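Undergrad: This is a predicted model, with the sequence first.
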Amino acid sequence: MPSQPDTPEPDAPKFDPAACRNTLFGALLQAARTHGGGKEILEDIERQPMSYNRLILASLVLGGKLAAMSRRGEAVGVLLPNVAGLCAVIFGLNAYGRVPAMLNFSAGAKNLSSALTTGVISTVITSRRFIKTAGLEDVIAALEQTEGVAGKKTTIIYLEDVRKRIGVKDKVAGLVKSRLAASVHKRHGSGPDDPAVILFTSGTEGAPKGVVLSNANLVANAGQIFAHTKGRFTTEDVVLNPLPMFHSFGLTAGTLMPLLNGMKVVLYPSPLHYKEVPKLIGATQATIVFGTDSFAQGYARAGAPGDLDSVRYMVCGAEKVKDKTRKLWATTGTMLLEGYGATECAPVVACNTPDACKEGTVGPVLPGIELRVEPVPGINEGGQLFVKGPNVMCGYMFASAPGKIVPP
């Protein structure tokens, strides 16, 4: 069973708001300087580990090619599952000042077309292998006919085609740029308060609206989560993230938080593979897993004996953690940490920690966040929650005003 330290680490990291004044790619460069460029930091189901240096190089080479097909500040659609290449796309676009618009490939053609229009998106990056495996040919056909920009049908860019066009000169140029990555990013990139990603709501209340998160929002929340654990999350931990990055929980908590804080992250393309996820947990000896109550139950029920024994913390959000879920995980010695968040807050607002864990609650608020609850007529318990902090979004994009950011 995983061991649980009795007290917080004396040198536990503190949340520094000033450190949030960075971009995603800039924060990646800082993490490489802090933890060593050669440290293995990223892996997916192909089990080919990537170091910080390799991720930075891949991001610059791929980002350079994608930048030649788009404009600085442009929102570029990203339709990909959890693979290492997705991280290179996100950091690569950010390195050159483009804005990844993360598209929910399970949302259907109608909602995806609406998202393109709302975000004024004329280019979508995807993969032929993924489209074939997921059976999304009809969705791609619909997107190709969508005019995210008036009078311009959507251009679909396949990563396989981009990679074919990466020659020796590109790789050599990438090596040179990787040695001068900060200068390259300073010349081509965006600023801390500029949009870093656009995420889209499910569309259950009408046309999907975009949630625009800045670089500083994402860097802040990644830092807040790590500091919140008071040293219980360490650079020796291995994070398993099966949550898709078109949701903020999977993007920030499951991917950016570990990558920007020296923790290795292992990506899996679907949280619904209840037998395969536990197998990968066991194979990689993952110590921290992100998911929801439903997924946590599924892994505990379907996992073979020993698959989950390495897990110290199962971090759950989006659903209330049920008592039966805790009972299922009790035999592994894993501590379930329930939290609360909202996409608009990048997303984590509060979470239980190993030192302050109370079942039936979402735990203490993260550092750097202020909360206020105001009464709502007709509701006796609870009220309207107001959140203030460096992780709160730039604003919304509405279908009624495509491309315009409306502050909260």
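TA: Cool, got the structure.
Undergrad: contacts, neighbours, all on C-alpha from now
TA: Fine.
Undergrad: which ones are touching Leu112?
TA: Applying C-alpha atoms under 8 Å, 6 or more residues apart in numbering, we find Leu112 in contact with 103-105, 143.
Undergrad: what two of those residues are the furthest from one another?
TA: Pairwise distances across the contacts of Leu112 peak at 12.9 Å for Asn104 and Leu143 (criterion: C-alpha to C-alpha).
Undergrad: re earlier: now, the contacts of Leu112 that are in helices?
TA: Leu143 (DSSP state H).
Undergrad: now the contacts of Leu112 as CSV including neighbour count and distance to Pro244?
TA: Shown next, in CSV, are the contacts of Leu112 (neighbours: other C-alpha atoms under 10 Å; distance: C-alpha to C-alpha, whole Å):
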residue, neighbour count, distance to Pro244
Leu103, 27, 10
Asn104, 22, 8
Phe105, 19, 10
Leu143, 24, 20
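Undergrad: Looking at the contacts of Leu112, which one is closest to Thr117?
TA: Nearest to Thr117 out of the contacts of Leu112 is Leu143 (C-alpha to C-alpha; 10.4 Å).
Undergrad: what about versus this one:
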Amino acid sequence: MTDASAPASTAPSAAADDAEPIWKTHYNHPCPWDQTFPPLSLPDMFFASVARKHSAPLLDFMERKYSYDQVAHGVARVAKGLQALGIGKGDRVGLFLPNVPHYVAAYYGAMAAGATVVNFSPLYTVDELAHQVEDSGTTILFTLSATALLPTALKVLDKSTLQRLVVGSVAGGLPPLKSLLFRLFKSKETTPLPNDPRITRFSKLIANDGQYAPVQIDAERDIALFQYTGGTTGTPKGAMLSHQNLSANARQVNAIDPRNDSEHDRILGVLPFFHVFANTCVLNRTVLNGGEIVMLPRFEAEAALKAITRTRVTALPGVPTMYQALLDNPEIANTNFASLRACISGGAPLAAEVKARFEDATGANVVEGYGLTESSGVVSTNPYEGLNKPGTIGQPLPGTLVRLVDKEDPTRDVAPGEPGEIIFSGPQVMRGYWNRPDADADVFIGNFLRTGDVGQIDEQGYIRIVDRIKDMIAVGGFKVFPSQIEEVLYRHPAVKEALVIGVPDTYRGESPKAFVALQDDAEIDGPGLMAWLNPQLGKHERVIAVDIREALPKTLIGKLDRKALRKAEGIAA
């Protein structure tokens, strides 16, 4: 796919262009804000790191090590295998994979062949996968013989325009002993491959010499990845991310790390690579820097804690519910966190209490950042070292300009200190949505992208998310932000997870209602928690009830899911 371009639209007020951003004079990242990032394709980025690192480890998968040279050989063989199947410039290659070595080889291999990668969650249903396969025009899909994946992929192969499956072995990426044990004791977790000419074994695809035909890539215009949005505001849309979008964001994230030497760069890769957060912060950034990824196929708290001790990881990216799960696991008392120097939290607001408890338990610094699918991953973050402001998303990455604009008139900037919708520009801004010019028109303001998030910027250039525009609750003419009520709820020691939504009210239009999951040893009930909460809120913010649940709904990567809660309560999105 080539020649994608972001749509033009009305730009924000010219006066804002002339104003010096506050973070320029108070920049706390250990690098200049005013940086540029030359065009760079992901295959060029990958092979440049291979040329530097050679035999150094790139992947640790369940105690099996893969060097940069070994992974590069796999990437080149995937590229040649795909080209032999007729895959070329602009074709869409889907990845229906968890965090396994096959993912890394297929991801960079498809791009080296000139194709556009399309990420699909391994948790998708048949209908969800089929819809996105059709929407994206995916013709070939990589998956595994796992029972959790292959039956779904086979059904999609039969009911969509998908032309071929490439199927890897579940045991193929494991160390020899673990592979043998898997074959002996876990055969029920795999599905036999049917005799179908449309199915190619991964091992057969890569049975070649790796001498693929190099493809000319225009890093700024050619699309590397279709990354579908989470669908929180309706039908998921395919964000078109160019090679430059992704490589620039990896370089931006790497630039703010004060200790980004590759010899001491070992990151826990437990966040799913199919999600943009992990794709940039774990995969592309670590490959760029020449570090090592300790890869786990899925998040299990005990396995993650044991991997931290075994491999002495230096970085741990996660979502807030992941940090809570680690705190809840008794294995945390036996975990050696001495090597851990940075924990990056994203995907959802991090409760100050969870941050403080995790830092107390581990001695590590937890920094909160912010990004979205359309930003290739990251827009801003707190500094890894230095001033770290809890409850904020820090300062913009180098080369990223953030503004706050009026929610009703996004061409007008708000006054300093006032809340407004966050818009941003930078090299990581997507090229647009696949086949959705209507959606492009809604989100682009010139080179700036609307986020739908309401924020405030303080006197030191630190950004605080107030809430999502669409999550605001209209209470008798007042705007109530659920996150502010949730922030108070998290101060109660019994509260483990909290979500607040607006429910219909015949008199006030809407009223806030809280849903809470409690800590294991908690004894308070809903009325008792409401009696504690409401006196701390304004009259229009007070909840009509606190509903205690065993657990709250979560998205595919573990974020608390307000949309699913609304749906379960019969409330229109």
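TA: Cool, got the structure. Because the structure is predicted, anything quoted here is derived from the model rather than measured.
Undergrad: Please state their TM-score.
TA: Aligned and superposed, the two chains score 0.83 in TM-score terms (TM-score structural alignment, normalised by the length of the first structure); 370 aligned residues with a C-alpha RMSD of 2.7 Å.
Undergrad: of the contacts of Leu112 of the first structure, closest to Ala342 of the first structure?
TA: Nearest to Ala342 of the first structure among those: Asn104, at 16.7 Å, using C-alpha to C-alpha.
Undergrad: how about the closest one, what's its match in the second structure?
TA: Matched to the second structure by TM-score structural alignment, Asn104 of the first structure sits across from Ser121.
Undergrad: Could you do Ala95 of the first structure as well?
TA: Ala95 of the first structure maps onto Ala112 in the second structure, with residues paired by TM-score structural alignment.
Undergrad: what sits against the nearest residue to its match once chain neighbours are set aside?
TA: Nearest residue to Ala112 of the second structure, sequence neighbours excluded (C-alpha to C-alpha, 6 or more residues apart in numbering): Pro43, at 5.5 Å. By C-alpha under 8 Å, 6+ apart, Pro43 of the second structure lies in contact with 108, 111-112.
Undergrad: what residue of the first structure matches up with Pro43 of the second structure?
TA: Matched by TM-score structural alignment, Pro43 of the second structure corresponds to Phe25 in the first structure.
Undergrad: Which part of the first structure matches stretch 480-492 of the second structure?
TA: So stretch 480-492 of the second structure is aligned with nothing, judged by TM-score structural alignment.
Undergrad: where exactly do the helices run in the stretch 301-408 of the first structure?
TA: Assigned by DSSP state H, counting those that start in this stretch, the stretch 301-408 of the first structure shows helices spanning 323-330.
Undergrad: correction: the stretch 1-150 of the second structure
TA: Using DSSP H, counting those that start in this stretch, helices in the stretch 1-150 of the second structure cover 14-18, 22-25, 42-53, 68-84, 101-112, 126-136, 150-159.
Undergrad: Output those in a markdown table; the columns should cover distance to Ser203 of the second structure.
TA: Shown next, in a markdown table, are the helices of the stretch 1-150 of the second structure (distance: least, C-alpha to C-alpha, whole Å):
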| stretch | distance to Ser203 of the second structure |
| --- | --- |
| helix 14-18 | 54 |
| helix 22-25 | 51 |
| helix 42-53 | 22 |
| helix 68-84 | 10 |
| helix 101-112 | 10 |
| helix 126-136 | 24 |
| helix 150-159 | 16 |
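Undergrad: Just name the most buried of those helices.
TA: Across the helices of the stretch 1-150 of the second structure, the average number of neighbours (mean count of other C-alpha atoms under 10 Å) peaks for helix 101-112, which reaches a mean of 25.
Undergrad: I'd like to know which elements that helix is packed against.
TA: In this structure, helix 101-112 of the second structure packs against helix 42-53, helix 68-84, strand 92-95, strand 116-119, with contacts taken as 3 or more C-alpha pairs under 8 Å, 6 or more residues apart in numbering; DSSP states H and E.
Undergrad: Met335 of the first structure corresponds to which position in the second structure?
TA: With TM-score structural alignment as the criterion, Met335 of the first structure lines up with Asn365 in the second structure.
Undergrad: ok, the closest residue to that match other than its chain neighbours - how many residues close by?
TA: Among residues not flanking Asn365 of the second structure along the chain, Ala342 sits closest, at 5.5 Å (C-alpha to C-alpha, 6+ apart). Burial of Ala342 of the second structure is recorded as 20 neighbouring residues (other C-alpha atoms under 10 Å).
Undergrad: Distance of the alignment partner in the first structure of Ala342 of the second structure relative to Phe233 of the first structure?
TA: Counting by TM-score structural alignment, Ala342 of the second structure corresponds to Tyr313 in the first structure. With distances taken as C-alpha to C-alpha, to the nearest Å, Tyr313 of the first structure is found 9 Å from Phe233 of the first structure.
Undergrad: And Leu366 of the first structure, by the same measure?
TA: Using C-alpha to C-alpha, Leu366 of the first structure is found at 14 Å from Phe233 of the first structure.
Undergrad: And those two? Which one has more around it.
TA: The neighbour count for Leu366 of the first structure versus Phe233, taken as other C-alpha under 10 Å, is higher for Phe233 (25 against 22).
Undergrad: contacting residues for that one?
TA: If you count contacts by C-alpha under 8 Å, 6+ apart, Phe233 of the first structure has them with Phe226.
Undergrad: In the second structure, what residue corresponds to it?
TA: So Phe233 of the first structure corresponds to Asn260, using TM-score structural alignment.
Undergrad: Gly282 of the first structure now?
TA: By TM-score structural alignment, Gly282 of the first structure lines up with Thr309 in the second structure.
Undergrad: Surely its match touches Leu340?
TA: No. Thr309 of the second structure is beyond contact range of Leu340, at 9.8 Å (criterion: C-alpha atoms under 8 Å).
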